[in-house]
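Novice: Need coordinates for the below:
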Amino acid sequence: MAQQVSYFSPGPAKIPHEVLGQLQEELVHYKGTPVSVMELSHRSKDFGNIIDATEKVVRELLGVPDNYRVLLMHGGGTGQFAAVPLNLMSRTGKADYIVTGSWSSKAAQEAAKYGTVNCVLPKSERYTGVPDRSCWKLDPEASYVYYCDNETVEGVEFQSVPDVPEGVPLVCDVSSNYFTRPIDVSKFGLLYGGAQKNIGCAGVTLVIVREDLITNPLPVCPTVLDYTVMAKNKSLYNTPPTFPIHVMGEVLAWVKKEGGVKEMERRSVEKSRMIYSIVDESNGFYSSVVTPSSRSRVNVVFRVGEDGGNEELETKFVDQATQCGLLSLKGHRSVGGIRASLYNAITVDDVHRLAEFMKKFLQENKV
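Specialist: Predicted structure coming up:
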C-alpha cells in the first residue's frame, strides 16, 4: 500500500484530489469531444463555455459587483507588480505601498520604475506583523494604495481591510489567500492573485478591477498587461492560458460544492489553530516571531529549537517529516525555519497528521 502523503507546498500547491481525477480524464477527451482540453481552440464554443463558467463562479463565490471586470491574465503575481502601476499610476503619478513582507517590497520596487512610490510604513529589517495604523503615512493624492493581504514568506496576514483616504483606490495582492475567506470586493479598486496556491495551477492570474480604473494606462504599458485591452476582448486578445483557466474553474466549482468561501474560512481557522496551539504550548521548543494578531491562517511559519531556532534540528525535522509523508515543509531561504502552507486543498486530516508529528518530534528532541 502506498504511503499517505500530505503536501504542504507554498506554491505551486496541492489541487483537490477529485479535481485532479476529473482533469486526468479530460486530458485525452474533453466532454465527448475528440480532443484534449489542452488542445481546445481559445476561439471555440467549448472553450467559450469554460471561460464563461469560470467567470461566473468567481462572481458568485465573491459576490463581485456588476461594475467590476474579471480578467484572466498571463504573468503571475509578478506580472501584476508592473501591470498595476502601468494601468493606474497615471492618475497622479504617485502611489502608496504598505510594505509588510517580501512580496509587497518587490511590488514597490517594480512600481518605482513607473512613478513615485511612498512607503507607508517605516522601513523594517524584519517583517513580524502589520504595524499599528497610527504609524502609517498615507498620501491623499496617491493614485492608489497597495498592499499584500498575506505574505507567504514571513507568514504575515492582514486581519481586516485597511482604511485609506476617501477617493483613493485600494489595490490588493491576494495571491495566497484568494477564496480562503469572504471579501467585500466593493472596498477595492483592484484585487489580483496567481492561481497556483488556492485556486488552480500556475499559468493564470485572476484580476478583478473596477471599470472606472481601466481607461488610462501609461503609454509604455505593454498590450498584454493593458487592462483596457484585456477587458474589451474579454481576456481573449491573444491566446490565454487555456488549461490553467479550466483548472481554476474546476477548483472553484469544488470550493462552491464544499460550502463556499465561508466554509473555506472555517477550515482555515481550524487548521491554523491546530498548529499554532502546538507552537504556543511547546515552552519555546517551537516559536514564531509573527505578532499573534498578524499570524497567517494559510502560511504557518515557525522555528524549531530553543533560543529562536536550531538549523540542525530544523533539518532533522524536515527530513523526518518527509519520511512520514509530510512534504515541502522547509521554510523560505530568506527566513529559514519551517513553513506549513495550509491552502484550501489541504484537509483537516492532513494538518492533524502534521500536528501529531510535531508533538512526537517535541517529545523526542526537547532538552
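
Novice: contacts and neighbour counts: CA atoms only from here.
Specialist: OK.

Novice: Next one: Ile346 from Met264, what distance?
Specialist: From Ile346 across to Met264, the span is 11 Å (Cα to Cα, to the nearest Å).

Novice: and for comparison, fold this next one:
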Amino acid sequence: MSNMPALKPERPFFSSGPTCKPPGWSPEKLDTRSLGRSHRSKYGKARLKYAIELTRELLGVPDDYLIGIMPGSDTGALECAMWTMLGAGPATVAAWESFGNIWIQDAVKQLKLDNLTTMTADYGEIPDLASIPQDNDVVFTWNGTTSGARIPDTDWLEPGRKGITINDATSAVFAMEMDWAKLDATTFSWQKVMGGEAQHGMLILSPKAVARLESYDPPWPLPKLFRLKKGDKVNTEIFEGATINTPSMLVVEDYIWALEWAKSLGGRSAMIGRANANAKIVTDWIEATPWLRNMASDPALRTNTGVCMVFQGDWYESLPDGDKAAVPKKIAAKLEELDVGYDFNGYRDAPPGLRIWCGGSLESEDIARLLPWIEWAYEELKAGRL
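Specialist: You can find the predicted model right below:
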C-alpha cells in the first residue's frame, strides 16, 4: 500500500451546498434573542432588515435597488422573478449546467412562453451570449454550480438594454463582482458562499425590474409565495423585513453571523480574495496532475468557487463506462470514511468527476491538505486496493 499523507484537513467540509461554515463558527455564537419571537414583532423585523442592510453593504448593491428575503432558497427567488416578470416580450433562457436547464424547463413547460429562445452548452462551456438580442429578457446563471464554468464578463449586456436580465448568482455573489448596472433581478441563497443554512433566498431588484412588475401582470396564476405586489405597486414591506411567509429566525441569525464575519475580514473584496486563493490551489494542482483536467477548458471561464474536474489518461480511458463513473465515487467515499473530505464527488447530473468548493468560508490549508489524499486514493484504486 502506498503511504498515506501525514496531515488531514482540520475541517473536511468541501460540499458545494450547503457549504463549509466560516472559520470560528459555533452555534453558541449565534444571537438567539429573536428565537421564540414572532418574525413580525418589532425585534424580529429589525433583525430581518439588518440582514438585508448587511447584504447591501457587503455586496455593494445600489441604494435604489430592493433586496428581499424569499422562501425556497435560490430556486424560490429565481422562479419568483421568472413567474412575475417574463412573458411581457421576447425572452432568452441560457443554460450550461443542471440548474440553468431547470430554468429552461420552467420557461418551456410551465410558463409556456411565446417568443422564447433557449441556448445551451456542454458542461464546462457557455453558449454564445453575445448573440442574444438586446430587446430580449434574458435568464442566465452567472456561475455554473455543477459545471465550474462562469461568465467571463458582462460585455454581452449593453447598458440601457430594453430587456430585463434575470441573474441566478447563487454560487457567485461574495466570490465574484456583480455588474449591478446591468442586472435587474439577481438571486442567491445563503447556503452557498456564506456557508449559511438552506431554505432562504435573496431577490435583488433594480428600478427597471420594479417598473416591469408594476406595469405587467402575467397571464398565469401566481401562488402566494410569488406575489410581490400590493394592488398595482410592489409591496415594499417585503424588502424591509416583512417576509411573504414565516422565516426561520435561527437561520436568519446564522446568516447575520456569517455576514458580520465577512465584514470583519474586509468585506466583499476579502471574500473574493479568499475564493481566488483557494481556487488557484486546486486549479494549479489539476494542471500539474496528468490524470485530471478542469471541466472548463478555457481558463477565462473557470470558476473560483465549485471547481470541477474530470479524469483522463490511458488507465482511466481503458475502463468500461460503468467503471469510469465509479472512480470519483470510490475516491470520495474512501476519503469520507477516513474523515479526510466530505461531499466533493461531482454533481449527480454532471459528467463523472470531482467538485471541490473553494469559496471564502474555506481555509486554504484545508484544501491543500485534501489534494494529496485524492492522489493517494487514486493510486490505491488504480492498483486495485480500493
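
Novice: Show me where the stretch 51-200 of the first structure has its strands.
Specialist: 68-73, 94-98, 116-119, 145-148, 150-151, 156-157, 170-173, 190-194 (DSSP state E, counting those that start in this stretch).

Novice: Residue in the second structure paired with Asp319 of the first structure?
Specialist: When the second structure is aligned by TM-score structural alignment, Asp319 of the first structure is paired with Ala333.

Novice: I meant Val289 of the first structure, not that one.
Specialist: Aligning on TM-score structural alignment places Val289 of the first structure opposite Met295 in the second structure.

Novice: residue contacts, that match?
Specialist: Taking Cα atoms under 8 Å, 6 or more residues apart in numbering, we find Met295 of the second structure in contact with Tyr123, Gly124, Ser147, Gly148, Ala149, Cys308, Met309, Val310.

Novice: Repeat that for Leu252 of the first structure.
Specialist: Thr54, Val57, Val58, Ile199 are the contacts of Leu252 of the first structure under Cα under 8 Å, 6+ apart.

Novice: Map it onto the second structure.
Specialist: Per TM-score structural alignment, Leu252 of the first structure is aligned with Leu259.

Novice: Kindly confirm my reading that that match forms part of a helix.
Specialist: Yes. With DSSP: H, G, I helix; E, B strand; the rest coil as the criterion, Leu259 of the second structure is located in a helix.

Novice: Thr236 of the second structure corresponds to which position in the first structure?
Specialist: So, by TM-score structural alignment, Thr236 of the second structure is matched to Lys232.

Novice: Same check on Asn167 of the second structure?
Specialist: Matched to the first structure by TM-score structural alignment, Asn167 of the second structure sits across from Cys172.

Novice: Near that match, how many other residues are there?
Specialist: Look at Cys172 of the first structure: counted by other Cα atoms under 10 Å, it has 21 neighbours.

Novice: Could you check how far it is from Gln24 of the first structure?
Specialist: Taking Cα to Cα, one finds Cys172 of the first structure at 33 Å from Gln24 of the first structure.

Novice: cool, and Leu213 of the first structure?
Specialist: Relative to Gln24 of the first structure, Leu213 of the first structure is positioned 39 Å away (Cα to Cα).

Novice: Of the two, which one has the most company?
Specialist: Here Leu213 of the first structure and Gln24 are set side by side on neighbour count (other Cα under 10 Å), and the busier one is Leu213, at 17 against 11.

Novice: my guess is that one contacts Leu88, does it?
Specialist: Yes. Between Leu213 of the first structure and Leu88 there is a contact under Cα atoms under 8 Å: 6.7 Å.

Novice: What segments of the stretch 251-386 of the second structure are strands?
Specialist: Secondary structure of the stretch 251-386 of the second structure (DSSP E, counting those that start in this stretch): strands located at 292-294, 306-311, 354-357.

Novice: got these as JSON lines, with distance to Trp96 of the second structure and mean neighbour count columns?
Specialist: Below are the strands of the stretch 251-386 of the second structure laid out as JSON lines (distance: least, Cα to Cα, whole Å; neighbours: other Cα atoms under 10 Å):
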{"stretch": "strand 292-294", "distance to Trp96 of the second structure": "15", "mean neighbour count": "20"}
{"stretch": "strand 306-311", "distance to Trp96 of the second structure": "14", "mean neighbour count": "27"}
{"stretch": "strand 354-357", "distance to Trp96 of the second structure": "16", "mean neighbour count": "28"}
